[in-house]
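J.: following is a predicted model, sequence given first.
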Amino acid sequence: MSRGPSPTVRRRRLAARLRELRENANLTIDEVGEKLECSASKISRIETGHVGVTPRDVRDMLEVYGVSDEERDTLVQLAREARKKGWWHAFNEAFTGAFVGLEADASFLHTHQALLIPGLLQTEAYTRAVIRAIRPDIGEADVELRVRARLSRQKLLTEESNPPEYWAVLDQGVLERTVGGPEVMREQLKQLVELASLPHVTLQVVPFSAGAHAGMEAPFLILGFPEQADPDVVYVEYSTSGVYLEQPEDVQRYTLIFDHLRAAALKPDDTVEVIDRTANRLS
């Protein structure tokens, strides 16, 4: 997998720049749609990154905005690159939305989970048990497709030459819930110990003794990017879907929540000891 900007991140960057240029030209979405003889909803979907945009559409929009030839050529090329397919397109049935494309280009990933091991840290057997439990409606072939997709995602942490900084704060209940049986869970916990030894991976556990804590509402992931043109984004996960939060005040709120969680959690070294002891109890 490449660590260059993913097509998803390029599309997000292009969308933000197109919105900025329209606003600089003092044009509304309706006015642009009228000038280009297309619906205002199409312009809106392009500016939010919900749909791809062709190089021709970009060229037409930039002409309306009065953009210089140099920037026009740059943005048209960005549109071409944004239409390329990432490795995850081979798993379209398993991955939905922009999540994996954003994850692939992040410079840091900060996550909190209160119910299960985060996907990037799961063993194959744990993943299979989780998918079977949460998706009893799908067949074995679909289960295996999702398992392979998740294992491919994990290469981001284990096989990249420049992996993202990964920091996970887990509730103690994640360690105590025996998923897939004692042997599967023991293997999973031992893998957490191994991954925690990587220089770019940090694990912390919020113990039961901490009581109520800031992360009890829903699991979330904060994704940070190396380029200033790509602002941080928060992905909040719900039972059947997730939402992306990009407004600075939302990102700041979840950053504060994560800081509170880190403060309430055991130190990384103590966390590894707790994980190891929990694994040994399953022997």
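T.: Done, it's in. Here the structure is a predicted model, which means the values were calculated and not measured.
J.: contacts and neighbour counts: CA atoms only from here.
T.: Will do.
J.: surely R262 forms part of a strand?
T.: No - assessed with DSSP: H, G, I helix; E, B strand; the rest coil, R262 is helix; it does not lie in a strand.
J.: so what's the residue of the chain most remote from its centre up against?
T.: Ranking residues of the chain by C-alpha distance from their mean position (CA atoms, centre = their mean) puts K35 at the top, at 36.2 Å. Counting by CA atoms under 8 Å, 6 or more residues apart in numbering, K35 makes contact with V64.
J.: how about the strands in the stretch 151-283 of the chain?
T.: For the stretch 151-283 of the chain, applying DSSP state E, counting those that start in this stretch gives strands covering 165-171, 201-206, 220-224, 233-237, 242-245.
J.: the closest residue to F220 other than its chain neighbours and E34: what is the separation?
T.: Spatial nearest neighbour of F220, chain neighbours left out: V236 (4.4 Å); criterion: CA to CA, 6 or more residues apart in numbering. Using CA to CA, to the nearest Å, V236 is found at 36 Å from E34.
J.: now Q172
T.: From Q172 across to E34, the span is 56 Å (CA to CA).
J.: the two - which one has more neighbours?
T.: Set side by side, Q172 and E34 show more neighbours around Q172, with 22 against 12, by other CA atoms under 10 Å.
J.: any idea how far Q122 is from that one?
T.: Q172 is 16 Å from Q122, by CA to CA.
J.: try S41
T.: Distance from S41 to Q122, by CA to CA: 40 Å.
J.: of these two, which one has the most company?
T.: Set S41 next to Q122 and count neighbours by other CA under 10 Å: Q122 wins out with 21 against 12.
J.: putting a second one here so we can go through both:
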Amino acid sequence: MAKTESGIWFIRMMLRTGREAMGKTQGQVARQCHLATDTYRAYEAGRASPPAKNIEALARACGHSEEKAQYMVKAALGRAEGEALEAEMRYNALFIALAERYYGIFFKFDALLVPGLLQLQQYHYTVARLAEPGTDEWVDRGWEFKEERQHAVEDRSDRPAMQFMIGETALLQLRMISEPLYQDQLRHLRRWAKKPGVFVRVLRGPVPAHQSGFSIYLPGESAVAGPPIAYTEIADSSWLIDDPTRIERYDDLRKKLWKKAIRIEVYNDDDWRYRLA
């Protein structure tokens, strides 16, 4: 399989965003890592890829934690072989968060939960917590991460094209848990659908398990996006896929399901009790 550029993109964007958050210049990071400034600039520009043995030091100089540094090494090594990057969801979520900040087009589908970018805080603590139980600290960190991603997307100066498709099951379950929260979340989804470039749809009917959740990220008109990526997950792992043939299959599925889905602006669920019976 041919090499891809997604690993290089991820590394350089992690370096750039971390360095800028710390208020450091490229020269300062280079000196801290005993590199020529031009060498470091080439890493951030994507003209060169840092050796895996140097990534941990670069990551630390740019303010990233040891866990993030290890994931950056894993991403660099995995992508060098052109393979899908398999990792725990919380690690591949770092890649997804960057993609949400810089890609020009993305699509997200979840048959059982409202996508994280569209969740209200109460939804996270009431519904998502039931789906993914954990300690209070773990749940709090999960919301902080979602909130950071939400703000990052809302603060973008460009207008990415965003498609969100939610399985009706997610909304029916929410309504059984809390009618007031259901109404609040529905209003929130409709507010999002009014934003430029944002489309939200609800997919009725059962969905095969292997098709029940995936995302696609495309560069679009963004000058700083990476190559096309598809993301999917199972109980104990997740994958970032950059094989063009496989991404095309995911995109074909996206088009097929999207045509069946209902725009959130006209979605009505008055007969929900009947259909649950």
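T.: Ah, there it is. Please read all numbers here as calculations on a predicted model, not as lab measurements.
J.: quantify their similarity with the TM-score.
T.: The TM-score (TM-score structural alignment, normalised by the length of structure 2) is 0.63; 215 aligned residues with a CA RMSD of 4.1 Å.
J.: returning to that earlier point: correct me, but the residue nearest to F220 of structure 1 touches P219?
T.: Yes - using CA atoms under 8 Å, V236 of structure 1 is in contact with P219, at 6.1 Å.
J.: the helices in structure 2, which residues?
T.: Counting by DSSP state H, structure 2 has these helices, from start to end: 6-22, 26-32, 37-45, 52-61, 66-80, 89-102, 121-123, 129-131, 136-154, 168-177, 179-193, 244-260, 272-276.
J.: quickly compare those helices and say which is most buried.
T.: helix 6-22 (a mean of 21; mean count of other CA atoms under 10 Å).
J.: tell me which strands and helices that one is in contact with?
T.: When contacts are defined as 3 or more CA pairs under 8 Å, 6 or more residues apart in numbering; DSSP states H and E, helix 6-22 of structure 2 packs onto helix 37-45, helix 52-61, helix 66-80, helix 89-102.
J.: and with 10 Å instead?
T.: helix 26-32, helix 37-45, helix 52-61, helix 66-80, helix 89-102 (3 or more CA pairs under 10 Å, 6 or more residues apart in numbering; DSSP states H and E).
J.: mind putting those into TSV with distance to D184 of structure 2?
T.: Putting the helices and strands packed on helix 6-22 of structure 2 into TSV (distance: least, CA to CA, whole Å) gives the following:
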stretch	distance to D184 of structure 2
helix 26-32	45
helix 37-45	42
helix 52-61	40
helix 66-80	35
helix 89-102	24
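J.: quick one, which of the ones you listed gets closest to F164 of structure 2.
T.: The closest of the helices and strands packed on helix 6-22 of structure 2 to F164 of structure 2 is helix 89-102. By CA to CA, the value is 12.7 Å.
J.: the closest one - contacts with which helices or strands?
T.: helix 6-22, helix 66-80, strand 85-87, strand 105-110, helix 136-154, strand 213-218, strand 229-234, strand 237-241.
J.: measure the residue nearest to F220 of structure 1 to F99 of structure 1 for me?
T.: V236 of structure 1 is 11 Å from F99 of structure 1, where distance means CA to CA.
J.: who touches both of these two?
T.: 242-244 (CA atoms under 10 Å, 6 or more residues apart in numbering).
J.: structure 1: which residue goes with G213 of structure 2?
T.: Under the alignment (TM-score structural alignment), G213 of structure 2 pairs with P219 of structure 1.
J.: since we're on the residue nearest to its match when sequence neighbours are not counted, how many residues are nearby?
T.: In this structure, P219 of structure 1 finds its nearest non-sequential neighbour in Q113, 5.0 Å apart by CA to CA, 6+ apart. Using other CA under 10 Å, Q113 of structure 1 is surrounded by 22 other residues.
J.: any idea what Q113 of structure 1 aligns with in structure 2?
T.: Aligned counterpart of Q113 of structure 1 in structure 2: D110 (TM-score structural alignment).
J.: go on, L195 of structure 1?
T.: Matched by TM-score structural alignment, L195 of structure 1 corresponds to W192 in structure 2.
J.: what does P182 of structure 1 align to in structure 2?
T.: By TM-score structural alignment, P182 of structure 1 lines up with E179.
J.: what residue of structure 1 matches up with V266 of structure 2?
T.: Here V266 of structure 2 is matched to E273 in structure 1, going by TM-score structural alignment.
J.: check the gap between that match and L157 of structure 1 for me.
T.: 22 Å.
J.: now do G224 of structure 1
T.: With the distance defined as CA to CA, G224 of structure 1 ends up 15 Å from L157 of structure 1.
J.: now E249 of structure 1
T.: Distance from E249 of structure 1 to L157 of structure 1, counting by CA to CA: 29 Å.
J.: what do you get for R262 of structure 1?
T.: Noted for R262 of structure 1: a distance of 21 Å to L157 of structure 1, by CA to CA.
J.: and if you look at R72 of structure 1?
T.: For R72 of structure 1, the distance to L157 of structure 1 (CA to CA) stands at 36 Å.
J.: quick revisit: the match of V266 of structure 2 against V193, yeah?
T.: Yes - the pair E273 of structure 1 / V193 is scored as a contact, 8.5 Å apart, by CA atoms under 10 Å.
J.: shared neighbours, those two?
T.: Common neighbours of E273 of structure 1 and V193 (CA under 10 Å, 6+ apart) are A279.
J.: mind putting the helices of structure 2 into CSV with distance to V114 of structure 2?
T.: Output for those, formatted as CSV (distance: least, CA to CA, whole Å):
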stretch, distance to V114 of structure 2
helix 6-22, 26
helix 26-32, 39
helix 37-45, 35
helix 52-61, 33
helix 66-80, 27
helix 89-102, 16
helix 121-123, 9
helix 129-131, 11
helix 136-154, 12
helix 168-177, 6
helix 179-193, 9
helix 244-260, 16
helix 272-276, 18
